[in-house]
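**Q** just need the structure, nothing else, for what follows:
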Amino acid sequence: MKRLILAIALLAALPAAAQDLLVRNATVHTAGAAGTLKNHDVLVQGGVVRAVGPGLAAPAGVTVVDAKGRPLTPGLFGGLTGLGIEEVSGEPSTVDGGLALGAMVPAHEGSSWRPEFDVDVAFNPRSAAIGVNRVEGITFTVLAPSALPGGSFVAGQGSAVLLDGRYDAALPGSRSLFVNLGSDSSPLSGGSRAGQWMLLEQAMAEARSGQPDGLLTRAGRAAVAKYLGGGRVVFHVDRAADIRQVLAFAKKNGMVPVIVGGAESWRVAAELKAANAVVLVDALANLPGNFDGLGSSLETAARLHRAGVRVGFSQRGDATHNARKQRQLAGNAVAHGLPWEAALAGLTSVPAQAFGVSQRGRIEVGQQADLVLWSGDPLEVSTFAEQVWFEGKPASMRSRQTELRDRYLAPAGALPRAYPGG
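**A** Below is the predicted model:
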């Protein structure tokens, strides 16, 4: 109840359409070169951070919030999820993240490989799952298409999206191609990971020549061609040997690789640093779930950081509905050797830069003012977000979960609780 009172009181002090804001007396975790700044103010005008410093003057008309020393961070990254394209995992009509054309594709149209598949167009900013995670400080995520049986291990395309409820949520410059490699994808490549590289090489050849060879459609060739010579490709891969193959493949084709999973990435940290690759790890992965992850370790993030590799976080499993648990991943990485500031960067500035949205993810002059005010250390699971701002605008701190909580904790009325006034 104390959490609810604090959140509502703070929200009530902010006009819904405000873009100009002064947060006073905060412990500002910039997630940038300045690190942590105690007893500092942050001035936001026009949705952009205009000044960071102690004792800033409040311009006329600016809403002032006294943080009373509490932590202020950039908005957090939710990882690679299906937020907005997956509502109820067990109800197929609400899941739009994967393509499984299989035998439905006519022979003259190529195989079931459809890299032109783009999940952005299915994004629903009013998804209840978004609100549940937004009130926990998650302000942006990357929509990641899924590889399904009857589909391809080249799952398709997706973008980073802002979770403030806007329909045009995809952030410019963040479009990525998603490729799933390793033993889990072997059934989609003839039963062998060697088949994955054979098919990828054929796809690259078709994209370069523009000529059909039985794998890609015309639209598919055009889609892949956009990633040759500088495009961002996200590789879900765990085994160290496979990661080395990814880096060589990306270099050969001029791609910017982002490694997701990376259970054994610490074994090839030197190669990753040389390639300037970002690795998004699940910091709770310890015991291997298959032969690709025999080198899984709770210290993976710390080892990569010590080697100079940029590290961020993304969950395995039910990442969509539990994106808010990203903080737990980062806190766990700190418990196993990752510096606190690096862990926060892994939730903010590192993924923002990795996905081409570097105007977000830090509290610095000129940055978009996506901010979160916390009750305590944001990497502690007992901490909660008191207020979230998108470009200086306060977000509602209510979600489907808080509404259900309030309904069923309220005193019983004349009607059953499922009814208004009940």
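
**Q** C-alpha from now on. contacts and neighbour counts both.
**A** Will do.

**Q** mind listing what's buried along stretch 89-106?
**A** 95, 96, 97, 98, 99, 100, 101 (16 or more other CA atoms under 10 Å).

**Q** what does stretch 291-306 give?
**A** 292-305.

**Q** inside helices: which ones of those residues?
**A** 300, 301, 302, 303, 304, 305 (DSSP state H).

**Q** just put those residues in TSV and tack on distance to residue 196.
**A** TSV is the format used below for these (distance: CA to CA, whole Å):
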residue	distance to residue 196
300	26
301	27
302	31
303	29
304	27
305	30
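
**Q** and of those residues, the nearest to residue 51?
**A** Residue 51 has its nearest neighbour among these in residue 305, at 30.1 Å by CA to CA.

**Q** isn't that closest one right next to residue 311, touching?
**A** Yes: using CA atoms under 8 Å, residue 305 is in contact with residue 311, at 6.6 Å.

**Q** what sits in contact with each of the two?
**A** Contact criterion CA atoms under 8 Å, 6 or more residues apart in numbering; residues bridging residue 305 and residue 311 by contacting each: residue 342.

**Q** here's the other one to compare against:
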Amino acid sequence: MKQFPRLLAVTCALSSSLVLGHDMVPASPQQGPIVIQNATLHTVIDGVQTGSSLRIEQGQIVAIGPEVSTQDAQVIDAKGKHVYPGLIALDTSMGLVEVEMMRPSNDSYEVGESNPQLLAISAFNPDSEIIPTVRVNGITHAQVVPQGEALAGQSSLVSLDSWTIEDALVPTQAQFHLYWPTLRRLAHDEETQKKQLAQYDAQLDTIETTLIDGYRYHMAAQAGTIDKTDNRWQAMQSLYQGKGQLFVHANSAEQIEQAIAMTKPYQLKLVIVGGYDAWRVADQLKEVEAKVIYTRTLSLPMRTDEPTEMSFKIPSLLKQADIPFALGFSSDWNARNLPFAAGQTVAYGLSRQEALKSITLDAAKILGLEDMGAIGVGYKANLIISAGDILDPLSSKIEALFIDGRQIDLNNRQQQLYQKYLKR
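**A** Below is the predicted model:
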């Protein structure tokens, strides 16, 4: 049962009165076949195909090859252009935050420590001014994630071109988000240290209690002995049934090991978000078949004694450790830099194809999707046409974007202002 929390509803109403939505009209459903000809296709699943074409019907790719039928189709000549799968931005607050410093326009978090029933999608604003500015860098879909403490709620995958929340939502497995506590640098004063450690232990106890209570409710539900429905634990049923995933936000090896140890008894499907030290605990992660969303590619090193380039190298270390991973970018408007973060990893160990895969197909697989993130027959027609390399900020020039076969308006507020001040 979906829950629309009172506080989120109130702040959403406030936001709508303070911030106007963008004026780009969502595209209509695909009316007829589209053929993109003579392009360089970056398929992700079948290498790079030069001088190739593809045909789109009813939002899906139905044919690929040097020659495809153009019967009854709108033909786009992409000679000299590159065609990529649409990019999937993981771990964003897109559509939840409009102006970061204005509390009434920030619907990304809720009070309380155990809110598994809360759905971030209930506060998503498909008219956010931020969305068109992100699309122009090739991002077609975003994982909209709740923020907060401990078990903060559930995320959803959304299309970045829609009239309503219902139009935007892409069905996936349930996605629960657990923020692991961080033990900050201990104070020199012994008494203060004790307080810090006690607070940290209390936060761990809260998480453990939440997992235990949720599991007990699940067992009682299986036995048919539930007398009174609790929306929190009822929402977690899919997690204990293996139909949902637990996204644990953690970076240090200690946090990741604690998360594995605490969730292992319940055999939960685990995804580590952040994952700075994930490569250091590869064996433990592989034992529980965990995946990683690495989000710190363009960040400074986590420790002062680490090499400056450490954050850039970690994706290649995850690849060497054979840990399934994708790249994310924990932000709202700044998520537009996702392709350039992937490009940075190419200079530090990943191949260009692996980097592209980490923000397309690998991202889709982490969310349990089998028909997104690649250019192939049967895949959704989420596509980018670019004059250059989308992973390179100097040559990337996106000329067209398709979501489910619909060509999207690439205009946005920033381009409108640019054109305005050219006339000054």
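
**Q** let's have the buried residues of stretch 89-106 of structure 1 in TSV, adding distance to residue 155 of structure 1 and secondary structure.
**A** Shown next, in TSV, are the buried residues of stretch 89-106 of structure 1 (distance: CA to CA, whole Å; DSSP: H, G, I helix; E, B strand; the rest coil):
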residue	distance to residue 155 of structure 1	secondary structure
95	15	strand
96	12	coil
97	9	coil
98	7	strand
99	7	strand
100	10	coil
101	12	coil
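
**Q** among the ones in helices among the buried residues of stretch 291-306 of structure 1, which pair sits farthest apart?
**A** Top of the distance list for those (CA to CA): 300 and 305, 8.6 Å.

**Q** show me which pair in the buried residues of stretch 89-106 of structure 1 is furthest apart.
**A** Once CA to CA is applied, those give 95 and 101 as the farthest pair, at 15.2 Å.

**Q** for the alignment partner in structure 2 of residue 146 of structure 1, which non-adjacent residue is spatially closest?
**A** Counting by TM-score structural alignment, residue 146 of structure 1 corresponds to residue 147 in structure 2. Using CA to CA, 6 or more residues apart in numbering and skipping residues adjacent in sequence, the residue nearest residue 147 of structure 2 is residue 109, 4.7 Å away.

**Q** residue in structure 1 matching that neighbour?
**A** Per TM-score structural alignment, the equivalent position to residue 109 of structure 2 in structure 1 is residue 98.

**Q** same thing with residue 249 of structure 2?
**A** Residue 249 of structure 2 maps onto residue 236 in structure 1, by TM-score structural alignment.

**Q** distance-wise, check its match relative to residue 81 of structure 1.
**A** In this view, residue 236 of structure 1 and residue 81 of structure 1 are 13 Å apart by CA to CA, to the nearest Å.

**Q** cool, residue 25 of structure 1 as well?
**A** From residue 25 of structure 1 to residue 81 of structure 1 the distance is 34 Å (CA to CA).

**Q** I'd assumed residue 250 was in contact with residue 177 of structure 2.
**A** No: using CA under 8 Å, residue 177 of structure 2 makes no contact with residue 250, being 10.9 Å away.

**Q** what about the aligned residue in structure 2 for residue 253 of structure 1, neighbour count?
**A** Applying TM-score structural alignment, one finds that residue 253 of structure 1 aligns to residue 266 in structure 2. Residues near residue 266 of structure 2, counting by other CA atoms under 10 Å, number 14.

**Q** could you find the closest non-adjacent residue to residue 266 of structure 2?
**A** In space, residue 266 of structure 2 is closest to residue 240, 6.9 Å off (CA to CA, 6+ apart).

**Q** for that neighbour, give me its contacts.
**A** Per CA under 8 Å, 6+ apart, neighbours of residue 240 of structure 2: 215, 218, 266, 267, 268.

**Q** over to residue 142 of structure 1?
**A** Counting by CA under 8 Å, 6+ apart, residue 142 of structure 1 has contacts 78, 79, 80, 81, 158, 159, 160, 161.

**Q** and it, which of the three is it?
**A** Residue 142 of structure 1 falls in the strand class when you classify it by DSSP: H, G, I helix; E, B strand; the rest coil.

**Q** can you give me how far stretch 410-421 of structure 2 is from the chain middle?
**A** Chain-centre distance of stretch 410-421 of structure 2: 26 Å, with CA atoms, centre = their mean, to the nearest Å.

**Q** nothing else from me, thank you.
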